[in-house]
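[1] take a look and give me a structure for this.
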Amino acid sequence: MAQRHAVVVGGGIGGLSAAIGLHRVGWRVTVYERAAAFDAIGAGISLWPNAQRALGELGVHPPLAPQRGGGLRTARGRRLARWDAAAFERRNGLPLGVVHRADLIETLCAELPASSLRAGVTVTSVSPDGLVRHDGGEVRADLVVAADGIRSPVRQAFWPSSRLAYSGGTAFRGVARLPEPQQLSTTWARGTEVGVLPLLDGRVYWWVSEAVPEGIRHADARAYLSAAYAGWHAPIPALIASTPEILHHDVFQLATPLPTFTRGRVALLGDAAHAMPPFLGQGGCQAIEDAVVLAAAMSTSDTVAAALTRYDAERRPRSQHVAQASIRAGAAGPLLRNRVALAIRNSVLRLAPSSVTSMVGGDINAWSPPSLPQPQASEPPTNPAS
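    Next comes the predicted model:
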């Protein structure tokens, strides 16, 4: 029997994870990435226990920084809640981990054969029967995985009524290096969140989320942030001042859930399927879950059609549930602007026992991946491709 071939459109976290899973269960995989290299535009990413289990099933072990302490604060530094990392780890079996996106992409690429990674290729169309056209020709695949991001051309072609909606928040992100060690912190003010997550090797990933109208831009993001957050507690001003490059983008989500993640031989995955706001830190985590479930379905189903039916049945309800939970988390946290509601929320947080933080994520973190078969002998992995 001829080896089945999958084309993955998009070489981000979800696409590469899907390629690894399919390669592990015996498929030949080709990943088309539009950018000139497989690298990451971004800063850090939090990998919650559910995603860490999924990566473990894929045999992938990125350089994670476990978050062992810290908590939730006001802008002046007053503690609202302590992060009970020990209780969280006892409850979930794993700590919250953080990794730089570039390090995660490098780790994922290293698990794939060099022949699978095709950078600098733009996919121009995908057909339900598996025909993929790109700027260098065309190929027919047994499976097409559309992991082409939040503005997915494949999703838009197959579900033209789907649209993105502004989440209500804009985000600044960066990675800095400070001389002294840092701890996890999340800081809430009216319509604002600032997050601080230490990475390995003394680096710190930080973000600022602001509830503002869509499209607001600043001629100098650093100057704006330095002035706006000058009076906030340490290390926030120092992080802003020390960051070589500050990214700024508005945050979008799918306006309405898709009725299905599949069409013919095509499966949507990650942001293409369930773009969500970042208020639970689950966007990338859900993409990794998608990847493991897709590979498991392909390894145990008689046909691609049956496997995709299983994939849709397992992934669509869960990922759409997480997306809605993330929207609710944003409304009660970073996007909350009503002063009375803010006062009530903060009072409740101060009175709650620290063990409450171990329940963050609840049933989301409890998820475990399906088992994949042992790797088959094939072309050895390579170093990250460019």
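[2] okay, CA-based contacts and neighbour counts for the rest of this
    OK.
[3] just the terminal-to-terminal distance for stretch 131-143.
    Stretch 131-143 has its terminal residues 9 Å apart, counting by C-alpha to C-alpha, to the nearest Å.
[4] list the buried residues of that stretch.
    Within stretch 131-143, the residues scored as buried using 16 or more other C-alpha atoms under 10 Å are Leu131, Val132, Arg133, Arg140, Ala141, Asp142, Leu143.
[5] helices of this protein, start to end?
    Ranges of helices in the chain, per DSSP state H, are 13-24, 49-58, 85-92, 101-109, 153-158, 221-228, 236-242, 271-274, 283-300, 304-332, 339-351.
[6] how about this one, so we can line them up?
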Amino acid sequence: MEVVGRAGIVGGGIAGLGAAIALRAAGWDVTLYERSPEFTEVGAGITLAANALAALDALGVGDAVRAMGVADRRALARNQDGRVLIDAHISDFVGGLVTVHRADLIAILAAAAPGECVRTGARVVRVDADGTVETETGAVQYDLVVAADGVNSVVRRVLWPGASLVRRTGITAWRWVLDVPAPDPVGVVLGRHGECGVVPMAGGRTYVFASARKGITSLDHFTNWPDPVPELIAATDRSRVVVDELVEIRVPRRLWCGHVVLVGDAGHAMRPTLGQGAGMALEDVVTLAAHATDLRIYQDARRRRVSAVSVVSRYGMRVTSPGSTTLAAVRDAALVATPNTLSVRMFRSVSTRALGNWQPPVGRVDPQ
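    So this is what the prediction gives:
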């Protein structure tokens, strides 16, 4: 295959590894810089909806990820007092959902990324718009630089210095994985000032997530919530719980600057309401590989989409945890009064409108 050009990728997470696979398959000579000495992922579970799975298919690893899926099962949406608001199945809400541990997804992507392209233990200290990537050992110029270095992106800070790109939400999030099968019921509990979810994972494991509005900083807030939330909190080693404040990245007017392009959280970190952080990153890199020689096309294809998903993710939290007893009561009454089939259709409609029926601009690739 004729080499299209030289691409440098900053960051070895989901977006960076995906970009390495996609660009290499599209004919680029790729070098990926990861500051850690090995690929590890501090995190917990991650949910992959239909669009993320389509992107993983395009990267050639969709089957490996789907093999980690679990059988569909009953899932409830309840309120903080335990009242059932929606009684359905997991697939009714999100379609082809697969939940995996972040470390497992990283391992699958790392195995598919060309080993000779990867430089671990390489900390990038500066990137210029002309495509120059500087590490502690020297500088190299590329035809394309992919900034996949996450929420605290060094590249974004240098080349997109606009004020207030990072928005703090004041919302605390907790995520953890238990090495026990998911109990019944799974699903979500929608509270007044927070929410909690229980999701089954392959290998007899359970992914639990929770979030709470400003002023609530302890998991103890959830210990009197409906079962099985208290028992799942009691069963975990809290030192293994990932705790952080949710932040958002305001999507820049331009996702590219000179020879440099933003992908994933570096360009559009969003609230996890739709579970689309990884999905948007994977869409980014597959789209980029198809249009890497003209970043204006990538811009047109991605900016409106990620902006819309980010907005829906932000305002969706007004439903899942409205921050008001009155508003929560109105939400609960509306859902109880609505037939299950109509409620599910409504949630699916919101998700579909936000995500659309996304398809990769390129077909399945075979990692080299």
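[7] right, so of the helices of structure 1, which gets closest to Met359 of structure 1?
    Met359 of structure 1 sits nearest to helix 85-92 of all these, at 6.9 Å, using C-alpha to C-alpha.
[8] residues in contact with the closest one?
    The contact list for helix 85-92 of structure 1 (C-alpha atoms under 8 Å, 6 or more residues apart in numbering) reads 49, 67-69, 94-96, 355, 357-360, 365-366.
[9] for stretch 40-51 of structure 2, same thing?
    The contact list for stretch 40-51 of structure 2 (C-alpha under 8 Å, 6+ apart) reads 13, 94-103, 106, 175-177, 207-208, 242, 275-276, 278-279, 283, 355, 357-359.
[10] now do stretch 153-171 of structure 1
    By C-alpha under 8 Å, 6+ apart, stretch 153-171 of structure 1 touches 125-126, 146, 148, 151, 207-214, 248-256, 258, 263, 268, 272-273, 277, 327, 335.
[11] from the middle of its chain, how far away would that stretch be?
    Here stretch 153-171 of structure 1 shows a centroid-to-chain-centroid distance of 16 Å under the convention C-alpha atoms, centre = their mean, to the nearest Å.
[12] what's the span of that stretch, first residue to last?
    Terminal residues of stretch 153-171 of structure 1 are spaced 24 Å apart (C-alpha to C-alpha).
[13] give me every residue that touches the spatially most central residue of structure 2.
    Geometric centre of structure 2, nearest residue: Gly277, 2.2 Å, by C-alpha atoms, centre = their mean. Gly277 of structure 2 makes contact with Gly264, Asp265, Ala269, Met270, Arg271, according to C-alpha under 8 Å, 6+ apart.
[14] mind checking what Met280 of structure 2 lines up with in structure 1?
    Aligning on TM-score structural alignment places Met280 of structure 2 opposite Gln286 in structure 1.
[15] against Ser378 of structure 1, how distant is its match?
    Gln286 of structure 1 is 28 Å from Ser378 of structure 1, by C-alpha to C-alpha.
[16] look up how far Gly60 of structure 2 lies from Glu38 of structure 2.
    If you measure Glu38 of structure 2 against Gly60 of structure 2 using C-alpha to C-alpha, the figure is 23 Å.
[17] of the helices of structure 1, flag the one that's most buried.
    helix 13-24 (a mean of 28; mean count of other C-alpha atoms under 10 Å).
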